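S.K.: quick one: sequence plus predicted model below, questions after.
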Amino acid sequence: MGDEVRKDQLGHRKRLRTRFLKDLGRAMEDYELLELILTQAIPRGDVKPLAKQLISYFKSYAGVLSATPEELQKVEGVGEAAIVAIKLSQQSALRLLKQEAFKGHILNNWQNLIDYLQAAMGREKVEQLRVLYLNQRNHLIADEVQNIGTVNHTPLYPREIVKRALDLSAVAIIIVHNHPSGDPAPSQEDIQMTNMVKDAGSNLGITLHDHIIIGHNNYLSFKTQGLL
């Protein structure tokens, strides 16, 4: 009986791989893609129930990939190997998006930039402040997370941002932070601090191109909204 079960499981895994290779997974359900990821980490057994449980627990496929190792560990059946496989998939996607976003002139590659920032920050549980430092051709010099805060606040220090820009010989910057609430509407403090960074930079020849606030599935551009 045990041998028959194992053969059936191996056959199911092979069928999943075959289906994936037909169109690289485009027609597959989210739980099936996650199931394939888990088969790389869990060599034996039926991982379909675990894949479905994870998607149910974290509400979506993206939610699973974005979950922290500590959060994933709370789900029974998820060990170190499964966590590595899941987070490796997320990191691979982020690197692909990042390379597409920062290929050449950033301002001419806007949607790719937003896609990357959404994937990198849209599901974070606390606020992060990210600064993109650019050269004269608006090519990326550095993409750095400057500060990590709380669920509704992260510190922004204009002097530190400008000093770092000078250290990198950057001539322009883009500030990005996320709102874990999902609503990208700026607070009065967001507006005030943005103006402080703009003023501090302009005195030293550093242009603030934009301040982007990332929500769950949306974003706000200070430039587009006439706030900068």
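M.R.: Received it, and whenever you're ready, just let me know what you need. Residues are numbered from 1 along each chain as shown.

S.K.: rest of the way, CA atoms for contacts and neighbours
M.R.: Will do.

S.K.: ignoring the adjacent residues along the chain, who's closest to the most centrally placed residue in the chain?
M.R.: Ranked by distance to the mean C-alpha position of the chain (CA atoms, centre = their mean), the top residue is residue 120 at 1.6 Å. Leaving aside its sequence neighbours, residue 120 sits nearest to residue 94 (CA to CA, 6 or more residues apart in numbering; 6.7 Å).

S.K.: and the residue lying closest to residue 121 once chain neighbours are set aside, how close does it get to residue 160?
M.R.: Distances taken as CA to CA, 6+ apart put residue 178 closest to residue 121, at 6.2 Å, once the chain neighbours are dropped. Relative to residue 160, residue 178 is positioned 19 Å away (CA to CA, to the nearest Å).

S.K.: got another, please set it beside the one above:
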Amino acid sequence: MEDQADIFDVSAAAPIRLDHGGHRQRLRERARKGGLEALPDYELLELFLFRSIPQRDVKPLAKALLSRFGSLQGVLSAPLDDMLQVSVLDGKGKALKMTPDIALDLGLMFEATRRTVAEPLKRTTVVASWSALIDYLRVTLAHEPREQFRVLFLDNQNKLIADEVLGVGTVNHAPAYPREIMKRALEQGSSHIILVHNHPSGDPSPSQDDIEMTRAIVEAGRALGIKVHDHVIVGREGVASLRQLGAL
């Protein structure tokens, strides 16, 4: 057992303590020698949890988080309240629960990742860096458990001004109000926008409601000289562009 547990040495007839710190050091050594990319997801998560949870066997917690949220990205992007529901027994049979501080540490790692993939969007036009945009949207939304409606506000050179969440809903609906979107675009000084929302079901295929709502926003923008470049739907199974599908 990895955590400091008693085992019985027949020859010495005395209990010996296994040092869990030895496991931590061995894992760090493997990471240094073989590279972090060689580690499975649960060990990568273990390494991070070492810093938040000293002197405990964190492997069960790492595996429980991956089981609960489905993937490493799912863990890191999970809402803090959802993370707090995860608890396990450690190697000594003692309860090990997520705390607000641990959940915040994982959330910080996700936010750092999200900002890193957003960097290319700040250096060039969004339309010219479409693959970078898709990478950013997948990191940001693919594992979001509730629908979010976001708008990317662009200037007249199609450079990103802001990415804002304008609606958060349920597992299958997020509100989007054309008048509020246009009001915010005018406040941002944005002449072009890209609509984005996610499908927590995983399938990014647009619904008829998605298409009709998009057309209503396009019409609202036309009267104000604000162009809707696209409406991108993000799911775990991929990304759908209404423009590419001919629905815009």
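M.R.: Yep, that arrived. Predicted model only: the values in this text are computed from it and were never measured.

S.K.: list the TM-score for the superposed pair.
M.R.: Overlay of the two chains. TM-score (TM-score structural alignment, normalised by the length of structure 1): 0.91; 227 aligned residues with a CA RMSD of 2.0 Å.

S.K.: coming back round to it: which residue lines up with the residue nearest to the centre of structure 1 in structure 2?
M.R.: Residue correspondence to structure 2 (TM-score structural alignment): residue 120 of structure 1 is matched to residue 140.

S.K.: and what about that match, helix, strand or coil?
M.R.: Put simply, residue 140 of structure 2 is helix when judged by DSSP: H, G, I helix; E, B strand; the rest coil.

S.K.: and if you look at residue 44 of structure 1?
M.R.: With three-state DSSP as the criterion, residue 44 of structure 1 reads coil.

S.K.: which one in structure 2 is aligned with it?
M.R.: By TM-score structural alignment, residue 44 of structure 1 lines up with residue 55.

S.K.: residue contacts, its match?
M.R.: Contacts of residue 55 of structure 2 were listed using CA atoms under 8 Å, 6 or more residues apart in numbering, and they are 20-21.

S.K.: how about a cut-off of 10 Å?
M.R.: 3-4, 19-21, 24 (CA atoms under 10 Å, 6 or more residues apart in numbering).

S.K.: what residues are up against residue 95 of structure 2?
M.R.: Residue 95 of structure 2 makes contacts with 87-89, as judged by CA under 10 Å, 6+ apart.

S.K.: how about residue 210 of structure 2?
M.R.: If a contact means CA under 10 Å, 6+ apart, then residue 210 of structure 2 has 173, 176, 197, 231, 233, 242, 247 as its contacts.

S.K.: in PyMOL, how would I select just the buried ones from those?
M.R.: Here is the PyMOL command that selects the buried residues among the contacts of residue 210 of structure 2 (16 or more other CA atoms under 10 Å):
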select buried, resi 173+176+197+231+233+242+247
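
S.K.: so of the contacts of residue 210 of structure 2, which ones are in strands?
M.R.: Among the contacts of residue 210 of structure 2, the members found in strands (DSSP state E) are 197, 231, 233.

S.K.: distance-wise, check the counterpart of the second one in structure 1 relative to residue 184 of structure 1.
M.R.: Think residue 231 of structure 2. Aligned counterpart of residue 231 of structure 2 in structure 1: residue 211 (TM-score structural alignment). As judged by CA to CA, residue 211 of structure 1 and residue 184 of structure 1 stand 11 Å apart.

S.K.: same question for residue 97 of structure 1.
M.R.: Residue 97 of structure 1 is 21 Å from residue 184 of structure 1, where distance means CA to CA.

S.K.: how about residue 228 of structure 1?
M.R.: 16 Å.

S.K.: and the two? Which one has more around it.
M.R.: Under the criterion of other CA atoms under 10 Å, the comparison of residue 228 of structure 1 against residue 184 puts residue 184 first, with 20 against 15.
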